[in-house]
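Student: Structural data only, the sequence is not supplied:
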């Protein structure tokens, strides 16, 4: 339905819908991008698609611009993929890993597509192409770390993350190796310094023989590796599993889910 040299008898879908509904072209485009318009029984989300006069163009009876709300996507970023490092520094648990930017590493935003959507997503939101446009990330995670990264179209959520990321508790699982020093766990919880400044109390506990759980606020790049090194441990891997009250939940690496309406950071 899209040709470089279109047949003059074919018209843009947005124009056809505008004529059928007697509405503005911009309103027609919103209905199309909202997934409410079908051509010959197949939903088409591209306002610029061209249709023939004999093709049946239908607008869903329940079409409403009220449904066109912005969305927030929660991605489980794999190791080896960059996320948000092109944004102004906002802090974030993942930055605790070595934050050197890997040249040529793929961008996490490329994983946001219908094919990588979590099949068991409980949000009930219908996946649309417009959900992958104008996304912002305020929760950067370096290439060496994995875990939760937030991409949003919602200006309210963007403002919340930009302004409050320092005060939101972030939880991460850190795989370590080495022998921890005597009283090392207690020192991780309170008593260490970073960049010449004493660290506030932090929640640290063992998840297994090789994995520590960190829950902390205002984390700085390199902080967790430096803390571990101070007690005789070195970081093998790091995974962020929660930001504020929003968990990664059971999302496999490389997949994403929608933030549900009731979830709040």
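Tutor: Received the coordinates, thanks. Treat the numbers as computed from the prediction; the structure is a model and nothing was measured.

Student: Could you use CA atoms for every contact and neighbour count after this?
Tutor: Noted.

Student: Roughly how far does residue 175 sit from residue 245?
Tutor: According to Cα to Cα, to the nearest Å, residue 175 stands 23 Å off from residue 245.

Student: Neighbour count: the two, which is higher?
Tutor: residue 175 (19 against 12; other Cα atoms under 10 Å).

Student: give the contact list for the more buried one.
Tutor: The neighbours of residue 175, taking Cα atoms under 8 Å, 6 or more residues apart in numbering as the test, are 210, 211, 212, 235, 236, 237, 238.

Student: and of those, the nearest to residue 135?
Tutor: residue 238 (24.9 Å; Cα to Cα).

Student: give me the element the closest one is part of.
Tutor: strand 233-243 (DSSP states H and E).

Student: Now restrict the contacts of residue 175 to buried residues only.
Tutor: 211, 212, 235, 237, 238 (16 or more other Cα atoms under 10 Å).

Student: For the first one, which residues are in contact?
Tutor: This means residue 211. Residue 211 touches 173, 174, 175, 176, counting by Cα under 8 Å, 6+ apart.

Student: For the residues you listed, which single residue is the most surrounded?
Tutor: Counting by other Cα under 10 Å, top hit in the contacts of residue 211: residue 174 with 24 neighbours.

Student: Now do the same contact list for that residue.
Tutor: Per Cα under 8 Å, 6+ apart, neighbours of residue 174: 211, 212, 213, 214, 235, 236, 237, 238, 239.

Student: mind checking the SS state of residue 18?
Tutor: Three-state assignment for residue 18 (DSSP: H, G, I helix; E, B strand; the rest coil): helix.

Student: my read: it touches residue 25, true?
Tutor: Yes - using Cα atoms under 8 Å, residue 18 makes contact with residue 25 at a distance of 5.4 Å.

Student: now the strands: where do they sit in the stretch 151-265 of the chain?
Tutor: Counting by DSSP state E, counting those that start in this stretch, the stretch 151-265 of the chain has strands at residues 170-178, 193-194, 197-198, 203-206, 211-216, 233-243, 246-247, 256-258.

Student: Packing partners of the last one?
Tutor: Think strand 256-258. If contacts are counted by 3 or more Cα pairs under 8 Å, 6 or more residues apart in numbering; DSSP states H and E, strand 256-258 sits against strand 72-77.

Student: take a look at this one as well, against the first:
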């Protein structure tokens, strides 16, 4: 292991910085007893020191190098039916769909029955930064519903909708056509848009994520991916760092104010009209895999 390691580093960060997986996935590996530190099973929160040996499922994890020029950052147009997980046991998982030569993992999630833009990378550090700042950056979607839209629906969607025992944050909503609207969120609740629509009696027929922060889906075909250029990565890092600091400051002020008032800022009343939680389970069919060209390019289909 490299001697460039700081005096100590949390085990999950050490694993994610190596490019093996995200910190959240690292914590799951640790909780499942799949991680050995110097030959011994350890708990979440363990520290790694220079000279320590870390293995995940028997695979030696190398310390992260300071130079990240070899890290992979891609934008992928996820098709419907692909699950945003790296677990090989899940049929239609995103890593098998892309079949990238490097070990990469998704940043955030996009529902199996939704399509559109999602980032994947081998840089565990940026994954953690983006996930920590998940509620601080824009995500844009184009949504098709099963019945005609009304000005009232657009207005109520934009001011906040009671779902999951809370009210969603205000957002930008714009009607595109009779059945299609665009929505920009800076919040990431589970199946948020679908639940918001269901609250008003609408069913989502199609949901496409078209933008994350400064990166747009553009004309990237379904099932294809493209590399993100260095300047875009730098801009994402700057945006994420700024939103993380703002979120931390807001949380600190909120905590301080609630301590003075004796109120819990997260306490909300249960909403009776909330849509039921979706049932989990795999679909009956997996998407048809596409044959991909072998030549490398800025835009690429999955390689088979």
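Tutor: That came through, no problem. The structure displayed is predicted, hence computed values, not measured ones.

Student: Now the TM-score, please.
Tutor: Once the chains are overlaid, their TM-score stands at 0.57 when taken by TM-score structural alignment, normalised by the length of structure 1; 167 aligned residues with a Cα RMSD of 2.4 Å.

Student: Could you dump the contacts of residue 175 of structure 1 into JSON lines with distance to residue 32 of structure 1 added?
Tutor: Listed next are the contacts of residue 175 of structure 1 as JSON lines, based on distance: Cα to Cα, whole Å:
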{"residue": "210", "distance to residue 32 of structure 1": "51"}
{"residue": "211", "distance to residue 32 of structure 1": "48"}
{"residue": "212", "distance to residue 32 of structure 1": "48"}
{"residue": "235", "distance to residue 32 of structure 1": "49"}
{"residue": "236", "distance to residue 32 of structure 1": "47"}
{"residue": "237", "distance to residue 32 of structure 1": "44"}
{"residue": "238", "distance to residue 32 of structure 1": "42"}
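
Student: Out of those, which is nearest to residue 14 of structure 1?
Tutor: residue 238 (47.1 Å).

Student: Alignment lookup: the closest one to structure 2.
Tutor: Using TM-score structural alignment as the criterion, residue 238 of structure 1 maps onto residue 207 of structure 2.

Student: For its match, give me its contacts.
Tutor: 114, 115, 141, 142, 143, 144.

Student: Looking at these, which is nearest residue 168 of structure 2?
Tutor: Set against residue 168 of structure 2, the nearest of the contacts of residue 207 of structure 2 by Cα to Cα is residue 141 (15.9 Å).

Student: which residue lines up with the closest one in structure 1?
Tutor: Under the alignment (TM-score structural alignment), residue 141 of structure 2 pairs with residue 172 in structure 1.

Student: now do residue 96 of structure 2
Tutor: Per TM-score structural alignment, the equivalent position to residue 96 of structure 2 in structure 1 is residue 110.

Student: go on, residue 166 of structure 2?
Tutor: Using TM-score structural alignment, the partner of residue 166 of structure 2 in structure 1 is residue 197.

Student: what about that match, distance to residue 219 of structure 1?
Tutor: Residue 197 of structure 1 is 13 Å from residue 219 of structure 1, by Cα to Cα.

Student: Just want to know which of these two has more residues nearby.
Tutor: Set residue 197 of structure 1 next to residue 219 and count neighbours by other Cα under 10 Å: residue 219 wins out with 22 against 8.

Student: Compute the number of surrounding residues for the spatially closest residue to residue 170 of structure 1 that is not a sequence neighbour.
Tutor: Sequence neighbours aside, residue 243 is the residue nearest to residue 170 of structure 1 in space, at 4.6 Å (criterion: Cα to Cα, 6 or more residues apart in numbering). A count of neighbours around residue 243 of structure 1, defined by other Cα under 10 Å, yields 25.

Student: Residue 243 of structure 1 against residue 171, yeah?
Tutor: Yes - with contact defined as Cα under 8 Å, residue 243 of structure 1 reaches residue 171; the gap is 6.6 Å.

Student: Now do the helices in the stretch 101-250 of structure 2.
Tutor: Using DSSP state H, counting those that start in this stretch, the helices of the stretch 101-250 of structure 2 run over 124-132, 151-159, 192-199, 230-261.

Student: hmm, back to that, include distance to residue 70 of structure 1 when you put the contacts of residue 211 of structure 1 into a markdown table, please.
Tutor: Putting those into a markdown table (distance: Cα to Cα, whole Å) gives the following:
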| residue | distance to residue 70 of structure 1 |
| --- | --- |
| 173 | 31 |
| 174 | 33 |
| 175 | 36 |
| 176 | 39 |
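
Student: Shared with structure 2, which of those?
Tutor: Among these, the contacts conserved in structure 2 (both residues aligned by TM-score structural alignment, their matches' Cα atoms under 8 Å) are 173, 174, 175, 176.

Student: Mind picking the one among the residues you listed that's closest to residue 256 of structure 1?
Tutor: In terms of Cα to Cα, no member of those lies closer to residue 256 of structure 1 than residue 173, at 19.2 Å.

Student: Hmm, residue 214 and the closest one touching each other?
Tutor: Yes - Residue 173 of structure 1 lies in contact with residue 214 (Cα under 8 Å); the separation is 6.4 Å.

Student: and the closest residue to residue 168 of structure 2 other than its chain neighbours, how many neighbours?
Tutor: Nearest non-adjacent residue to residue 168 of structure 2, counting by Cα to Cα, 6+ apart: residue 160, 4.7 Å away. Per other Cα under 10 Å, the neighbour tally for residue 160 of structure 2 reads 15.

Student: shouldn't residue 160 of structure 2 be in contact with residue 167?
Tutor: Yes - counting by Cα under 8 Å, residue 167 is a contact partner of residue 160 of structure 2 at 5.7 Å.

Student: Could you find the counterpart of residue 179 of structure 2 in structure 1?
Tutor: Applying TM-score structural alignment, one finds that residue 179 of structure 2 aligns to residue 210 in structure 1.

Student: do the same with residue 128 of structure 2
Tutor: Superposed on structure 1 with TM-score structural alignment, residue 128 of structure 2 falls opposite residue 159.

Student: show me the contacts for that match.
Tutor: For residue 159 of structure 1, the contact set (Cα under 8 Å, 6+ apart) is empty.

Student: same thing with residue 216 of structure 2?
Tutor: Applying Cα under 8 Å, 6+ apart, the residues near residue 216 of structure 2 are 117, 210.

Student: Good, we can wrap up now.
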